[in-house]
Each structure stands twice: as C-alpha cells, then as structure tokens.
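A.B. asks: fold the stuff below for me.
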Amino acid sequence: MAYWLMKTEPDAFSIDDLANSPDGVSGWDGVRNYQARNFMRDDMKVGDQVFIYHSSCPEPGVAGIAEVCREAYPDPSSFDPESPYYDPKSTEENPRWWCVSVRFVRKLNKVVPLAEMKLNPALQDMALVKRSRLSVMPVQPHEWETIMAMA
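C.D. replies: Alright, predicted model coming up:
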C-alpha cells in the first residue's frame, strides 16, 4: 500500500463533497499536470490511502482521508467540450489525461494546517512542505504517520 496527497479547492470539491457523493465515491478528474497524471496512471493502486488536502482557502491543510477504489482510467472531463478541463488533443483512442476514483474514509478530527506541517521537523522533506505545486503527490509512510499524529 502506498500513501498519497491530493489537493482540492474546498469551494470546488471538499472532503464533505466526497463524503456526500454517491457511495462516498468520486472520480478524481481535472488533473492537468503530467507528473501528477503519471502518479495516478502508473503508480496509484486500489487500497492506497490518500490525504485530501484543501488548498486555496483561508487555512490550507489536510482535511480527511480517502482510499483509491478504482485504478487509472481516461479522464472523461477531457473529452467534454462543456468541461473546464476539456482538451481537444485528448481522444478516447489516445487519452492524454487520466483519473482514479477515490472513496471517502473519514474526516480528520481537525484540519492539519500547512503552517503547522512546515514547523514539524519530521515533515521538512515532504514535497508539500517544499512548495510543490503538484495536485497529486506521494507521501512517505513516516510523513503519513506524523500527519495522523498531528490530527
């Protein structure tokens, strides 16, 4: 099992939105960064644990946990001309963008703020703390345990 962090803007899609999705499941679509796409397409497996991280909000931080419940498949939003994530160069025969489905596991007892994570010596090498702009990134087991303890 691997650990991941997925960023989302809570006013667009929050941990509560995931919890309230049918069966608590949602496709994690709209990722338009090749490295993040490759993590989803090549590395994420069913059962992997995911931190849901709220970004671009007053208090960015880890808000909850999800689990990968469906491995990579072509991102349907890339084929939909009405979607803000539409990509005319992505075709069903040759998809450019991929997504995974995640299932809600639980909200954390409290949001673990990025500001607190930056102060924790055990997280100094974490991609998120080093100002990674990626919307999907791996989390090391010790980083997962540290954030869980902070929650």
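
A.B. asks: contacts and neighbour counts: CA atoms only from here.
C.D. replies: Fine.

A.B. asks: which parts of this protein are strands?
C.D. replies: With strands called from DSSP state E, the chain shows them at 3-8, 25-28, 49-54, 61-74, 98-113, 136-139.

A.B. asks: residues in contact with Val105?
C.D. replies: By CA atoms under 8 Å, 6 or more residues apart in numbering, the contact list for Val105 reads 64-67.

A.B. asks: 10 Å - rerun?
C.D. replies: Residues counted as contacts of Val105 (CA atoms under 10 Å, 6 or more residues apart in numbering) are 15, 18-19, 24-25, 49-51, 64-67.

A.B. asks: cool, and Arg37?
C.D. replies: 29-31, 43, 72, 96-100, 134-137.

A.B. asks: kindly report the same for Ser14.
C.D. replies: Residues in contact with Ser14, defined by CA under 10 Å, 6+ apart, are 7-8, 20, 52-55, 63-64.

A.B. asks: next: Lys45.
C.D. replies: Listed by CA under 10 Å, 6+ apart, the contact set of Lys45 reads 1-3, 67-72, 100.

A.B. asks: ok so, going back, which of the contacts of Arg37 sits closest to Ala127?
C.D. replies: Ranked by distance to Ala127 (CA to CA), the contacts of Arg37 are led by Met137 at 7.4 Å.

A.B. asks: so that closest one makes contact with Leu5?
C.D. replies: Yes. Between Met137 and Leu5 a contact is recorded at 5.4 Å, counting by CA atoms under 10 Å.

A.B. asks: now list whatever residues contact both of those two.
C.D. replies: By CA under 10 Å, 6+ apart, the residues touching both Met137 and Leu5 are 50-51, 127-128.

A.B. asks: one more, for comparison:
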Amino acid sequence: MPYWLMKSEPDEFSIEDLQQRHDARWDGVRNYQARNYLRSMGEGDLFFFYHSSCAVPGIAGIGRILSKARPDPTALDSTSPYHDPASSADNNRWSAVDVGFVSSFREVLPLSLLKSQETLAGMPLLARGNRLSVMPVSEAEWQSVLALANY
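C.D. replies: A predicted model of the protein is given here:
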C-alpha cells in the first residue's frame, strides 16, 4: 500500500478539523507534481497529516484516502481562493481527493525531531527546498514515523 504525506496550515484545516468532520475534500493543490501525486493515490491509502506554517510544524496524525482523484471544483469557483481562470469544465487542470480521519498523535512530531532521525534522511519532506504539499512516503519512513509517535 502506498503511503503519503499531505500538508495543511492548521488555521485553515487541521487534523482536529478532520476528526470533527470525519471526512473532507482535499482540494486547492496548485502544483503539478503534487497534483500528479494526488492522481496516483488509491482508495484506502494512508497519509501523514502534516501541520505547516505554524508555531510547531510537524506530523499531527494519520488520515486515509477515501476516493480516487477527481476534478477539483474550487478551480472553477470564481469566489474560491483556489480559482484557476485557465481551467474550465472541459479542461480542469487540478484534482481533489476525499480524505478521512484515522487518528491523531498524542503530540505533534515536530519537524526538528524528524530532521534529527537518520532513518528519515531520505524523506522528501526533509529535502532542502522541498515545498510540495503532497508527497510519497516509503514503507521504511512510515514505520520510522510510527515508532517516533509510539503508535
């Protein structure tokens, strides 16, 4: 089973928000490589929910992919901050997936802790200059993060 990491700013959408809703649409991704990762996700895949651009950025919990990628409706919504005037109903360049809550970690695993782990040295999240909001996680990286979380 493929594993993923998906980033969100917690003031916009957090692991707690997902827990309260149980499921939600993950939309607004506007990077082609991240979009392609969304398109390669399968129902049932698991992802780490990463809180970014906050006081303590880090992995906050686990979610599950509930649907295959489909056209992102926010690209066509002129009132959305994710509106893309170059997209149309016939040619929507962007994708969204539905996600569900699995669990929260007792504490966020801070980026500083992740960076200190030799077993995570190759994790795309930790690569210098990597700003993707969606990225793959290897089986070994997945297991290492779960061990850090005492999960």
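
A.B. asks: quick one: TM-score?
C.D. replies: Here the TM-score for the pair of chains, by TM-score structural alignment, normalised by the length of structure 1, is 0.96; 148 aligned residues with a CA RMSD of 0.7 Å.

A.B. asks: thinking again about what came up before, out of the shared contacts of Met137 and Leu5 of structure 1, flag the one nearest to Glu145 of structure 1.
C.D. replies: Proximity of these to Glu145 of structure 1 (CA to CA) peaks at Phe51, which lies at 11.5 Å.

A.B. asks: just confirm that closest one contacts Val62, I think it does.
C.D. replies: Yes. The pair Phe51 of structure 1 / Val62 is scored as a contact, 6.3 Å apart, by CA under 10 Å.

A.B. asks: of those two, which one has the most company?
C.D. replies: Between Phe51 of structure 1 and Val62, counted using other CA atoms under 10 Å, the more crowded position is Phe51 (29 against 26).

A.B. asks: please say which position in structure 2 the more buried one maps to.
C.D. replies: When structure 2 is aligned by TM-score structural alignment, the residue opposite Phe51 of structure 1 is Phe48.

A.B. asks: which ones are touching its match?
C.D. replies: The contact partners of Phe48 of structure 2, taken as CA under 10 Å, 6+ apart, are 3-7, 15, 58-64, 102-104, 134-137, 142, 145-146.

A.B. asks: can we see that at 7 Å?
C.D. replies: Phe48 of structure 2 makes contact with 4-6, 59, 61-63 under the criterion CA atoms under 7 Å, 6 or more residues apart in numbering.

A.B. asks: ok, how many other residues are close to His142 of structure 1?
C.D. replies: For His142 of structure 1, the neighbour count with other CA under 10 Å is 12.

A.B. asks: same question but for Phe13 of structure 1, I mixed them up
C.D. replies: Other residues close to Phe13 of structure 1 by other CA under 10 Å number 13.

A.B. asks: residue in structure 2 matching Glu143 of structure 1?
C.D. replies: Counting by TM-score structural alignment, which is the criterion used here, Glu143 of structure 1 corresponds to Glu141 in structure 2.

A.B. asks: does that match touch Leu120 like I think?
C.D. replies: Yes. Under the criterion of CA atoms under 7 Å, Glu141 of structure 2 makes contact with Leu120 at 5.8 Å.

A.B. asks: circling back to that earlier point, save the shared contacts of Met137 and Leu5 of structure 1 as TSV, and put in distance to Pro81 of structure 1 too.
C.D. replies: As requested, the shared contacts of Met137 and Leu5 of structure 1 are arranged in TSV below (distance: CA to CA, whole Å):
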residue	distance to Pro81 of structure 1
Val50	29
Phe51	30
Ala127	33
Leu128	32
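
A.B. asks: most surrounded residue in the residues you listed?
C.D. replies: Phe51 (29 neighbours).

A.B. asks: for the residue opposite Leu38 of structure 2 in structure 1 once aligned, what are its contacts?
C.D. replies: The equivalent of Leu38 of structure 2 in structure 1 is Met40 (alignment by TM-score structural alignment). Shown in contact with Met40 of structure 1 (CA under 7 Å, 6+ apart): 72, 99-100.
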